[in-house]
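Undergrad: structure here, sequence nowhere to be found:
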């Protein structure tokens, strides 16, 4: 059996949250997936106030925004077991929050009671006033304090090498809210793999741990499919998405609203 066939989607998300600043939220994120999985690029969804890419297999998304200032992004929790196919798609939680009318705190509180309907996940949500996270395995919802943070496929701020590099890069950028977005994309394009002694032990094969330790993943069948930069200001939002396939760059989009 191909060693990659049991692998779930991976993601890497980092943010700078400064609610009192002119640019309260800056997010940089990678979505990793099989190249063969059908996906639509980021777009405004017909009949819904949602700006997001779309997974055509399950119908949800991994990162999205709404005109009201709402933001949501999700990662899976990496385990050696295959996901349970009978459970609901985690991607629906992104779109569900974007269309909700409640606060992040209210949404996560209600979601906690049904989090077992989904394979393990981490969810990051904001309404422009609060930024919150939820770790479904422990049913832990929490307010995210101002500053720089990140999440990948373990608990929030687990010190995996690629999280450490990305948060360090973001923290050392003098003004992520004003810098050219190409600078932020460079952080997401790092292909260096961690040394073996720095790798996490998540129960998967060493070959895969090495490949997944890079911020930007590229293997023959599986890799980073989209890199996204989000900047939310007090009056609007700018979003950039770069897409990739097995052959390399596959396009770039920009949205401003």
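TA: That came through, no problem. In this text, all values refer to a predicted model and were calculated from it rather than measured experimentally.
Undergrad: from here on, contacts and neighbour counts on C-alpha atoms
TA: Fine.
Undergrad: so where's the longest helix in the protein?
TA: helix 161-172 (DSSP state H).
Undergrad: what ranges do the strands span in this structure?
TA: Taking DSSP state E as the criterion, the chain carries its strands at 10-17, 25-34, 39-44, 51-55, 63-65, 71-76, 121-126, 131-135, 140-143, 147-151, 222-232, 237-245, 248-256.
Undergrad: possible to save those as a markdown table with distance to residue 200 and mean neighbour count?
TA: Putting those into a markdown table (distance: least, C-alpha to C-alpha, whole Å; neighbours: other C-alpha atoms under 10 Å) gives the following:
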| stretch | distance to residue 200 | mean neighbour count |
| --- | --- | --- |
| strand 10-17 | 15 | 24 |
| strand 25-34 | 18 | 24 |
| strand 39-44 | 29 | 17 |
| strand 51-55 | 28 | 21 |
| strand 63-65 | 25 | 27 |
| strand 71-76 | 16 | 27 |
| strand 121-126 | 18 | 24 |
| strand 131-135 | 18 | 23 |
| strand 140-143 | 22 | 16 |
| strand 147-151 | 14 | 20 |
| strand 222-232 | 19 | 24 |
| strand 237-245 | 26 | 19 |
| strand 248-256 | 27 | 12 |
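Undergrad: A further structure is provided below for comparison with the first:
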């Protein structure tokens, strides 16, 4: 994270949180609090995801735009997403969902394609490497019409894929695949992309039971 913190984490107690930014909005925040610390604040707390979001709403103007996915992945899955720009909360039922950080054509293709890829992947044995490969797809949205006016069409195309190649400070910095089986065994693999090292892989296994 630019200002410190983390973008995705889970606790041994089964709590889970993940964060994306909310770019391209006219939002001026003087001396903003780092969004990266929202993750650990939730995981370290003793309160529910609903109560945590209720607390965030009182302080939402102190942060730059974000989408925060919070809840539990064990012993049962309960996830919700809070967006501080629109002050909106979405509850997710069991199923396949795709979340992105914009609501225009920059995200439309990567959301629809990721749902197709994951739906196909779940028809067989879950493979983290295949999941990671799907999310390294650089193909751009072939039907771009709705995107920020300050971007050229070429810039918008480069920013509309599931994987965005680095453009200065903008681009995909990591890809993470997580699988949790019915026995409580969690497997996670993350690929981090750095200018110096190219790719750095981290793999974690944890049993909640």
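TA: Alright, I've got the coordinates. Just so it is clear, the model here is predicted, and its values are computed rather than measured.
Undergrad: report the TM-score for the pair.
TA: Here the superposed chains carry a TM-score of 0.84, computed using TM-score structural alignment, normalised by the length of the second structure; 199 aligned residues with a C-alpha RMSD of 2.5 Å.
Undergrad: which part of the second structure lines up with the longest helix of the first structure?
TA: The alignment of helix 161-172 of the first structure onto the second structure (TM-score structural alignment) spans residues 109-120.
Undergrad: output the strands of the first structure in TSV; the columns should cover distance to residue 198 of the first structure.
TA: Compiled in TSV, the strands of the first structure are given as follows (distance: least, C-alpha to C-alpha, whole Å):
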stretch	distance to residue 198 of the first structure
strand 10-17	17
strand 25-34	21
strand 39-44	33
strand 51-55	32
strand 63-65	28
strand 71-76	21
strand 121-126	23
strand 131-135	24
strand 140-143	27
strand 147-151	17
strand 222-232	21
strand 237-245	27
strand 248-256	28
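Undergrad: which residue in the first structure aligns with residue 22 of the second structure?
TA: By TM-score structural alignment, residue 22 of the second structure lines up with residue 77.
Undergrad: which residue packs closest to the alignment partner in the first structure of residue 176 of the second structure, ignoring adjacent ones?
TA: Superposed on the first structure with TM-score structural alignment, residue 176 of the second structure falls opposite residue 228. Excluding its sequence neighbours, the residue lying closest to residue 228 of the first structure (C-alpha to C-alpha, 6 or more residues apart in numbering) is residue 241, at 4.5 Å.
Undergrad: swap in residue 98 of the second structure?
TA: residue 111 (5.4 Å).
Undergrad: give me the number of residues near that neighbour?
TA: 18 (other C-alpha atoms under 10 Å).
Undergrad: ok, residues contacting stretch 57-71 of the second structure?
TA: When contacts are defined by C-alpha atoms under 8 Å, 6 or more residues apart in numbering, stretch 57-71 of the second structure is touched by residues 15-23, 25, 27-35, 42, 48-49, 77-85, 87, 101.
Undergrad: counterpart of residue 135 of the first structure in the second structure?
TA: Match for residue 135 of the first structure (TM-score structural alignment): residue 83.
Undergrad: any idea how far residue 162 of the first structure is from residue 108 of the first structure?
TA: Residue 108 of the first structure sits 27 Å away from residue 162 of the first structure, going by C-alpha to C-alpha, to the nearest Å.
Undergrad: and what of residue 144 of the first structure?
TA: 20 Å.
Undergrad: the two - which one has more neighbours?
TA: The neighbour comparison of residue 144 of the first structure against residue 162 (other C-alpha under 10 Å) goes to residue 162, with 24 against 16.
Undergrad: that one reaches residue 214, doesn't it?
TA: Yes. Assessed by C-alpha atoms under 8 Å, residue 162 of the first structure is found in contact with residue 214 at 6.1 Å.
Undergrad: who touches both of these two?
TA: residue 194.
Undergrad: hmm, back to that, for the residue nearest to residue 98 of the second structure, give me its contacts.
TA: By C-alpha under 8 Å, 6+ apart, the neighbours of residue 111 of the second structure are 98-100, 162.
Undergrad: from those, which single one is nearest residue 132 of the second structure?
TA: residue 162 (11.0 Å; C-alpha to C-alpha).
Undergrad: counterpart of the closest one in the first structure?
TA: Using TM-score structural alignment, residue 162 of the second structure lines up with residue 215 in the first structure.
Undergrad: burial of that match, as a residue count?
TA: Neighbour number of residue 215 of the first structure under other C-alpha under 10 Å is 28.
Undergrad: so how far is residue 241 of the first structure from it?
TA: 16 Å.
Undergrad: looks like residue 91 of the first structure contacts residue 62 (just checking).
TA: Yes. Between residue 91 of the first structure and residue 62 there is a contact at 5.7 Å, judged by C-alpha under 8 Å.
Undergrad: the two: who's more crowded?
TA: Applying other C-alpha under 10 Å to residue 91 of the first structure and residue 62 shows that residue 62 carries more neighbours, namely 26 against 22.
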